[in-house]
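Novice: Next one to model:
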Amino acid sequence: MSDIANIGIVGCGVIGAGWAARFVLNGYDVAVFDPDPEVARKIGEVLANARLAQGKLLPGLALPEGRLTVAPSLAEAVGNADFVVENLPEVEALKIRVLAEIDAAARPEAVIASSTSGLLPSRLQSGMAHPERFIVGHPFNPVYLLPLVELCPGDKTAPANLDTAEALYRRIGMRPLRVRHEIDGFIADRLLEALWREALWLVNDGVATTAEIDDAIRFGAGLRWSFMGTFLTYRIAGGEAGMRHFLAQFGPALKLPWTKLEAPELTEDLVDTVSAQSDEQAAGVSIRALERKRDDCLVAVMSGLMGEDYGAGSVLKEYRQSLFERAGRGAPRLSEAGSGPLATYAAQVPAEWIDYNGHMTEHRYLQCFGEATDALLRHIGVDAGYLAAGRSFYTVETHLRHLGQGRVGDSLTVETQVVDTDAKRLHLFHSLRKDGDAVLATAEQMLLHVDTRAERTAAMEGDVLDAVRRLADAHAALPRPDAAGRAVGIRKS
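Specialist: This next block holds a predicted model:
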């Protein structure tokens, strides 16, 4: 999606702000319009949370951020946009009117998407002069973390514009799900609505409180849903005989009065009950704090699933690899003088990196240096194609020195110097700095170039060898680090 650079966002509540954060953190320039006078503050807070979550989910892989602008009018927000996202309240007449305004103000080639959670796209595009460029792209909160986005065309949507939207969503780390038939509520919200209605009945009938219902989900089926969904879970429940046995065993229960899909009337008493129980459940914790806790839990689940290359973890793994490849074209850079160490890593210290002593635990230092080494390898051309060809570098020796303490919020950078090299070896020295100044730690590493199929060392060749030689030549004039070649400082008898 190299031709899409500017994003216009109309309506910047929870969903619009989430879209803005996701696009900004992926390097897109974003202009937003919302009549709320507090929009700049609110979107700034959401973006701050998104940065924290992104840094935890993809440490060391931050792309250069795009620019965020709060536009004074709808026309100025969308006038230069390549892709527009509408996020207004779920009022059909309002959306139809504003989408027509967006259509009139946007450039002819811009694609226009609505975040509607269930309104029919054919009706929403009915007031547009160019309905062929309209699609529904329904995300899930928090938009900057959850990968699912439901794609649904209207009857006048051009297939090419649906393809454009899908490619863009994939580029920013999302999992597009095409809705086969236009239907109220699409797929996910129809499922969520059924659960929501039954939950309201359970509260209404005094069977359970809001906290008890949430516990029934988060300690049980919700854990399975996060990676396996409903049908695959029930297939397993059928044992070796599979889904057919499950349906035979549990199918009769479908005739029992276990659910009430018609929602109860939202009387004042029911609204008061749900609201009071929810307040008690939150226990005075602010919305922003709850958002951060939600984000941290999602990061933990998605990171674990990435290790299994399953469910949402597969999407994250693919997105992470794409960031490696994109970052490899420009993230590590020579100093302004052209011959200094490479800047190979940048991050802020998150709370979970802190140990019982109140500062960075020791294995996080190694994590920073590992990310720096990966960045250097990307810089010299070790990409997916190179690895697929059976070539790579293995780290065979590392010596760390811990010289200072990193605390929550500290800005960390790593500079990397090539100390020595030959056809099979790459000798590196990393310096980890806090706030661009004090050295917190150093790491000296020896890497061997290997043939991964033969499982033995092999000489570098081609573009990688040329890149290593250029880098070594650039660093040849640098002073050799004082700590290079040092061993652990135990006095020998």
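
Novice: can we go C-alpha only for contacts and neighbour counts from here?
Specialist: Noted.

Novice: and the nearest residue to residue 359 once chain neighbours are set aside, which of the three is it?
Specialist: Leaving aside its chain neighbours, residue 359 sits nearest to residue 407 (4.8 Å; criterion: C-alpha to C-alpha, 6 or more residues apart in numbering). Classification of residue 407 using DSSP: H, G, I helix; E, B strand; the rest coil returns coil.

Novice: what sits against the most centrally placed residue in the chain?
Specialist: Closest to where the C-alpha atoms of the chain average out (C-alpha atoms, centre = their mean) is residue 145, at 4.6 Å. Shown in contact with residue 145 (C-alpha atoms under 8 Å, 6 or more residues apart in numbering): 22, 50, 53, 54, 295, 298.

Novice: hmm, back to that, please report how far the residue nearest to residue 359 lies from residue 282.
Specialist: From residue 407 across to residue 282, the span is 29 Å (C-alpha to C-alpha, to the nearest Å).

Novice: how close does residue 63 sit to residue 216?
Specialist: From residue 63 to residue 216 the distance is 39 Å (C-alpha to C-alpha).

Novice: Of those two, which one has the most company?
Specialist: Counting neighbours by other C-alpha atoms under 10 Å for residue 63 and for residue 216 shows that residue 63 has the greater number, 16 against 13.

Novice: What's the separation between the more buried one and residue 242?
Specialist: For residue 63, the distance to residue 242 - C-alpha to C-alpha - is 45 Å.

Novice: Residue 418 now?
Specialist: Taken as C-alpha to C-alpha, the span from residue 418 to residue 242 is 57 Å.

Novice: Can you pick out the residue with more neighbours from the two?
Specialist: It is residue 418, of residue 418 and residue 242, that has more neighbours when counted by other C-alpha under 10 Å, with 24 against 14.

Novice: Then the more buried one would be within a helix, right?
Specialist: No: Residue 418 is assigned strand when assessed by three-state DSSP, not a helix.

Novice: Please name the residues that touch it.
Specialist: For residue 418, the residues meeting the contact criterion (C-alpha under 8 Å, 6+ apart) are 341, 426, 427, 428, 429, 471, 472, 475.

Novice: As TSV, those residues with distance to residue 460 and secondary structure would be great.
Specialist: Converted to TSV, these look like this (distance: C-alpha to C-alpha, whole Å; DSSP: H, G, I helix; E, B strand; the rest coil):
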residue	distance to residue 460	secondary structure
341	22	coil
426	10	strand
427	14	strand
428	16	strand
429	20	strand
471	14	helix
472	14	helix
475	19	helix
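
Novice: To compare against the first, here's the next sequence to fold:
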Amino acid sequence: MSKAAIIGGGVIGGGWAARFLLNGWDVAVCDPDPEAGRKIGEVLANARRSLPALYDRALPPEGKLSFHTDLAEAVTGARWVQESVPERLEIKHQTYREIATIAPGGIIGSSTSGFKASELAIDEAEVVVVHPFNPVYLLPLVELSGPAEPCERAAAILRGIGMRPLTLRKEIDAFIVNRFQECVWREALWMIRDDVATTAEIDDAIRLSFGLRWGQMGLFETYRIAGGEAGFDSYLRQFGPSLSWPWSKLTDVPELDEKLVAAICAQSDEQSGSLSIRELERLRDDNLVGFIRALRHSRMAAGLTVLEHEAGLPEGGEHEGLPITSQRQVPVGWTDYNGHMNEAHYLEAGSWATDGLMRMIGVDAAYIEGGHSFFTVDTRLRYLAEVHAGDRLTITTQVLAAEGKKMLLFHRIWRGDGTLAATIETLQVHTDLSTRRSSLPDPAVAAELSKLVAAHRGFPVEGVAIGFSPAAVH
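Specialist: Here you go, the predicted structure:
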């Protein structure tokens, strides 16, 4: 089990702790704040609710979380050290020197949002800028800057916990993302100061327009489309002159005097003050999960990062002597107004288990690409216990019968507490995708099915209702 030491347990440190912990790492948090355990516990509760909901496989079992006020206790044995202390250079340097004395030779990642790697560097240790984005446990991008070799080692570890490293080609102040954010922030401050728009109107302008486009395509792909059939070159020539117009105030900054601060805070209170910070965080996380899961289907942006990470997550194993064909956490979007999982998603969970069984017998992506698959003919579902958002589901599959073109499966859906929540019987017929008619499976697939029928014959079955009637085959 790998260990990560998180130095500083604030918002960013707590997000790092959750990201590593939910990806199977032991995490030691070092923070003198007596409230650190409570604060990180609340961040972790949000992370447990949201991060696994991005995936259609189960994340590794959680690591062990511990809290320390002694730096040596936290750092000893750590494979990764992430510094998230206040943005004061003397504090960071002193922290690095203490870490290097305890654990020489390791990489220290800094969550700094402003200091360059050359400013953070000390002789005693290798320090790499590892700049994440809040919430760290959901947003995949992390900016890296520093010496090439430790950046490469850091990038490999970060990919292993589902993040997308972006290594800076050149060292610059504020890195890449903060420079973009600063541009928008400055313009927004001027608009409030000049009474052009309120905080709510500015947020609507972003989230209802270019924010949605940028979330999937970024800046240049968005403008490439804006050029239409005439192309990007035409767009640049048409709108390029506007860059010299006096629209923005990017080179000028309004003074954050008492009047402007009071206006921003009052407008923000009117906009969002009815919700607590934790309620806002949960809304943000639920929306991010929905957005990123939508991007999975198009294999774009953050969705592609999740898919690539998911491909390396383990699957398989056994439970109660039967093969595990699917493991996952129930996302909030699977629950209804009664607060439990909607019946449509029981069927979705069963379809994932059927897919898992198909891969076991050789009906994988290549087999389907070759023109054959199994189609569902009949399904019977029994509800035995409630399932709620956040429950970890383990689904086992018993092959009851396999004859010619048909296979009869019996899925059991287990909650994380060991409760049998539902059973699903499903009759599948092997199909030629070119003719859309039933056909005999490949002999190797038929042989694997026969092995499973024999292996599963001794297991009891509760309430099977589906039979092999000729009318079921089309």
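
Novice: which SS class is the counterpart of the residue nearest to the centre of structure 1 in structure 2?
Specialist: Under the alignment (TM-score structural alignment), residue 145 of structure 1 pairs with residue 138 of structure 2. When classified by three-state DSSP, residue 138 of structure 2 comes out as coil.

Novice: ok, now residue 177 of structure 1?
Specialist: Recorded secondary structure, residue 177 of structure 1: strand (three-state DSSP).

Novice: List the contacts of it.
Specialist: 148, 149, 150, 151.

Novice: Counterpart of it over in structure 2?
Specialist: Under the alignment (TM-score structural alignment), residue 177 of structure 1 maps onto residue 166.

Novice: Surely residue 446 of structure 1 is in contact with residue 427?
Specialist: Yes: judged on C-alpha atoms under 8 Å, residue 446 of structure 1 makes contact with residue 427 at a distance of 4.7 Å.

Novice: separation between residue 468 of structure 2 and residue 445 of structure 2?
Specialist: For residue 468 of structure 2 relative to residue 445 of structure 2 (C-alpha to C-alpha), the value is 19 Å.

Novice: So which of these two has more stuff around it?
Specialist: More crowded of residue 468 of structure 2 and residue 445, by other C-alpha under 10 Å: residue 445, with 17 against 14.

Novice: shouldn't the more buried one be in contact with residue 364?
Specialist: No: using C-alpha under 8 Å, residue 445 of structure 2 is not in contact with residue 364; the gap is 10.5 Å.

Novice: Common neighbours of those two, please.
Specialist: Common neighbours of residue 445 of structure 2 and residue 364 (C-alpha under 8 Å, 6+ apart) do not exist.

Novice: how near is the residue lying closest to residue 97 of structure 1 once chain neighbours are set aside to residue 93 of structure 1?
Specialist: Distances taken as C-alpha to C-alpha, 6+ apart place residue 127 nearest to residue 97 of structure 1, at 6.9 Å, with adjacent residues excluded. With distances taken as C-alpha to C-alpha, residue 127 of structure 1 is found 10 Å from residue 93 of structure 1.

Novice: ok, those two, which is more surrounded?
Specialist: residue 127 (18 against 12).

Novice: Tell me how many other residues crowd residue 116 of structure 2.
Specialist: Applying other C-alpha under 10 Å, we find 18 residues neighbouring residue 116 of structure 2.

Novice: which one is the counterpart of it in structure 1 nearest to, not counting chain neighbours?
Specialist: Aligning on TM-score structural alignment places residue 116 of structure 2 opposite residue 120 in structure 1. Spatial nearest neighbour of residue 120 of structure 1, excluding adjacent residues (C-alpha to C-alpha, 6+ apart): residue 184 at 6.0 Å.

Novice: Would you enumerate the residues in contact with that neighbour?
Specialist: Taking C-alpha under 8 Å, 6+ apart, one finds 118, 119, 120, 190 in contact with residue 184 of structure 1.

Novice: before we move on, what SS does the first one have?
Specialist: Judged by three-state DSSP, the three-state class of residue 118 of structure 1 is coil.

Novice: Excluding sequence neighbours, find me the nearest residue to it.
Specialist: Take residue 118 of structure 1 and drop its neighbours on the chain: the residue closest to it by C-alpha to C-alpha, 6+ apart is residue 185, 3.5 Å away.

Novice: okay, stretch 236-245 of structure 2 sits on what stretch of structure 1?
Specialist: Using TM-score structural alignment, stretch 236-245 of structure 2 pairs with 247-256 in structure 1.

Novice: Of all the residues in that stretch, which ones are buried?
Specialist: Judged by neighbour count using 16 or more other C-alpha atoms under 10 Å, the buried positions of stretch 247-256 of structure 1 are residue 247.

Novice: and residue 8 of structure 2, how many residues sit next to it?
Specialist: Counted with other C-alpha under 10 Å, residue 8 of structure 2 comes out at 21.

Novice: mind checking what it lines up with in structure 1?
Specialist: Aligned partner of residue 8 of structure 2 by TM-score structural alignment: residue 11.

Novice: Tell me who's in contact with its match.
Specialist: Shown in contact with residue 11 of structure 1 (C-alpha under 8 Å, 6+ apart): 32, 33, 34, 86, 87, 88.

Novice: Among those residues, which are located in helices?
Specialist: Judged by DSSP state H, the subset of the contacts of residue 11 of structure 1 located in helices is empty.

Novice: ok, so of those, who is nearest residue 323 of structure 1?
Specialist: Relative to residue 323 of structure 1, the closest of the contacts of residue 11 of structure 1 is residue 32; by C-alpha to C-alpha it sits at 25.2 Å.

Novice: how about that closest one, what's its match in structure 2?
Specialist: The equivalent of residue 32 of structure 1 in structure 2 is residue 29 (alignment by TM-score structural alignment).
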